[in-house]
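Q: Dropping the sequence and predicted coords here.
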Amino acid sequence: MAKFGESDDLAGAEFVGANLRGARFVESDLSGVVMRGIDLQGADIDAPWIVEPGGSLKVNGVEVSGYVEDELNRRFPGRAERRAKDPDGLRAAWAAVERTWATAIDRVATMPSGTADGSVDGEWSFAQTLRHLVHAIDLWIGRSVLEREDFHPLGLRYGVEGSPDHPPYAEVLEVHASRFGLVRDFIATVTPAELDTARKNPHNANPKTTRSCLHVILEEAWEHYRFATRDLDTIAAS
């Protein structure tokens, strides 16, 4: 099976009569791709950014990103509030995140032993997803907003495995709860002026505001909840 990676530049490539049945695209840039006369039966697209402001996805000339956004909000009550602007709205949005994740954690507790460390199709396990949220909060709230330099060693970031690879799940739950509490405590007293305060962007030179840092965390929490519960459904079905 042919495999292409970051070193392969396929930008602008043209596939005519090509057989891509069963092909898998992971963390690949398909923006602006044009498909004509193709067979998409059974295709599964998971692209969080198509519903971002200005995002677009057309199927047979129909803009479907709005439909996708509305359906996701229907499936996940509270998700629609993730871009709240004011302190009260952000507090309500984060409370919804905490309730939602608590339900998922309770669900895992009722499933067979080892479920939290189970991977589906090479995706992060439930425990690894919790660890990634720890890292995301350390990055966007701890470093950008609170100007702390320390990162919890169990945090997991893209492209780099944490250490140890499979820490006890109880420890993961403990640090995850502490980081969710960090966000809750910060939002509890945040003021409108603080929300507008410029913060250092951890990825580039473009500054963020406190509000936009919180929006990143809310987005991360909802998208990874969707990924995690999708895989829990698969595990449960099998």
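A: Perfect, thanks for sending it. Small disclaimer: the values here were computed from a predicted structure and weren't measured.
Q: CA atoms for contacts and neighbours, from now on please.
A: Will do.
Q: List the buried residues in the helix ranked longest in the chain.
A: Ranked by residue count and defined by DSSP state H, the top helix of the chain is helix 210-237. With burial defined by 16 or more other CA atoms under 10 Å, the residues of helix 210-237 counted as buried are 210-222, 224-225, 227-229, 231-232.
Q: And stretch 27-42, by the same measure?
A: By neighbour count with 16+ other CA under 10 Å, stretch 27-42 contains no buried residues.
Q: swap in stretch 78-90?
A: In terms of neighbour count (16+ other CA under 10 Å), stretch 78-90 has its buried residues at 78-79, 81-85, 87, 90.
Q: Dump those residues into TSV; add secondary structure and distance to residue 155 as well.
A: Rendered in TSV, the data for these read as follows (DSSP: H, G, I helix; E, B strand; the rest coil; distance: CA to CA, whole Å):
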residue	secondary structure	distance to residue 155
78	coil	25
79	helix	24
81	helix	26
82	coil	23
83	coil	25
84	coil	26
85	coil	28
87	helix	27
90	helix	24
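Q: Included below, for side-by-side comparison, is a second structure:
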Amino acid sequence: MTTYSGTNEFEWASFVRASFKGATLRFSDVSGVTMRSVDVDGLDIDSHDLFFGSLFVNGVDVVPLVDAELNRQFPGRELQKAQTPEGLREGWVAVQAAWRETVAGTPRELVDAHVADEWSLAETLRHLILATDAWLRGGILRVEQPFHEIGQIFTGAARMGFDMSIFRAEAPTYQEILAVRAERQQLVTDFLATATPELLAEERANPWGGDDWRPSVGDCIRVILEEEWAHLRYVKRDLALLA
């Protein structure tokens, strides 16, 4: 299989009577791609950014339909967009209950298993530790160095200049992951317990840098909820394949 990495040679190209059967695209920009008279049987698209734009199939924007279906499959997911302290608290309770069920129901031999280049359950839990550290400890609480050493950072962070020395080289045990994860979950629970509309409206700096967006405290919590629901979906998808 030929691999094209870090290339922009296909931007604005036209492909006529070409075959991409079985091809895989990862971390690639396909925005604005137009497809006409194409065979899409079995086409599998997974994009966390789907809900920030549009996707037209036969002239119909399917993004709202996908969003509604995921809300049906994951009760409480719609509260990731809540604007009130009460809504965010309810949303946090719902996603944590869903995670408890998934973690408890996963056989021990599968916690480190993964599909292709996707993260395992253990790695996903480590990433959620990092997400909480970034958006609660870093973004909201403004802790100077908010990250736990077992956090799992996103792919490409080193190329972006992130200081990877923060993180431990050797992999933690699953029990350590569960313990740190529980601590971070409790931090969010405790913060939301006393959150007020005034606090949620306060402005913060983007914990990942840049001045193009200055999130509110509520925005930071909503990012945490989005991360929790998105990665729960990924894990359940992959565990179903592994099982």
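A: Nice, thanks for sending it over. These numbers come from a predicted model, not from an experiment.
Q: Quick TM-score on the pair, please.
A: After superposition, the two chains reach a TM-score of 0.93 (TM-score structural alignment, normalised by the length of the first structure), with 231 aligned residues with a CA RMSD of 1.4 Å.
Q: Would you pull up how far whichever strand or helix holds residue 108 of the first structure lies from the middle of the chain?
A: Remark: residue 108 of the first structure resides in helix 87-109, with elements defined by DSSP states H and E. For helix 87-109 of the first structure, the separation from the chain centroid amounts to 15 Å (computed by CA atoms, centre = their mean, to the nearest Å).
Q: how many degrees apart are that helix and helix 210-237 in direction?
A: Using axes from the mean of the first three to the mean of the last three CA atoms, to 10 degrees, the inter-axis angle of helix 87-109 of the first structure relative to helix 210-237 is 20 degrees.
Q: Between helix 87-109 and the helix or strand just after helix 87-109 of the first structure, find me the angle.
A: On the C-terminal side of helix 87-109 of the first structure, the closest following helix or strand by DSSP H and E is helix 126-137. Here the directions of helix 126-137 of the first structure and helix 87-109 differ by 160 degrees (the same axes, to 10 degrees).
Q: average distance between the helix or strand following helix 126-137 of the first structure and the second structure?
A: Following helix 126-137 of the first structure in sequence order, the next helix or strand is helix 169-189 (DSSP H and E). Between helix 169-189 of the first structure and its aligned stretch in the second structure, the superposed structures give an average distance of 0.7 Å (mean CA distance after the TM-score superposition for the first structure).
Q: which bit of the second structure covers helix 169-189 of the first structure?
A: Helix 169-189 of the first structure corresponds to residues 174-194 of the second structure when matched by TM-score structural alignment.
Q: chain center to the matching stretch, what's the gap?
A: Its chain's C-alpha centre lies 18 Å from the corresponding centre of stretch 174-194 of the second structure when counted by CA atoms, centre = their mean.
Q: Check what contacts that stretch and list those residues.
A: Residues lying outside stretch 174-194 of the second structure but in contact with it, judged by CA atoms under 8 Å, 6 or more residues apart in numbering, are 85, 88-89, 92, 122, 125-126, 128-129, 132-133, 136, 150.
Q: again, only using 6 Å
A: By CA atoms under 6 Å, 6 or more residues apart in numbering, the residues outside stretch 174-194 of the second structure that reach it are residue 129.
Q: In it, which residues are buried?
A: Across stretch 174-194 of the second structure, burial judged by 16+ other CA under 10 Å covers 174, 177-178, 180-181, 184-185, 187-188, 192.
Q: Same question for stretch 105-116 of the first structure.
A: Within stretch 105-116 of the first structure, the residues that count as buried by 16+ other CA under 10 Å are 108, 115-116.
Q: Give me the distance between residue 65 of the first structure and residue 48 of the first structure.
A: The span separating residue 65 of the first structure from residue 48 of the first structure equals 10 Å under the rule CA to CA, to the nearest Å.
Q: Please identify which of these two sits among more neighbours.
A: For residue 65 of the first structure against residue 48, the residue with the higher neighbour count under other CA atoms under 10 Å is residue 65, and the figures read 19 against 12.
Q: just checking, what residue in the second structure corresponds to the more buried one?
A: Aligned against the second structure - with TM-score structural alignment as the criterion - residue 65 of the first structure pairs with residue 63.
Q: In contact with its match: list those residues for me.
A: Taking CA under 6 Å, 6+ apart as the criterion, residue 63 of the second structure is in contact with 54-55.
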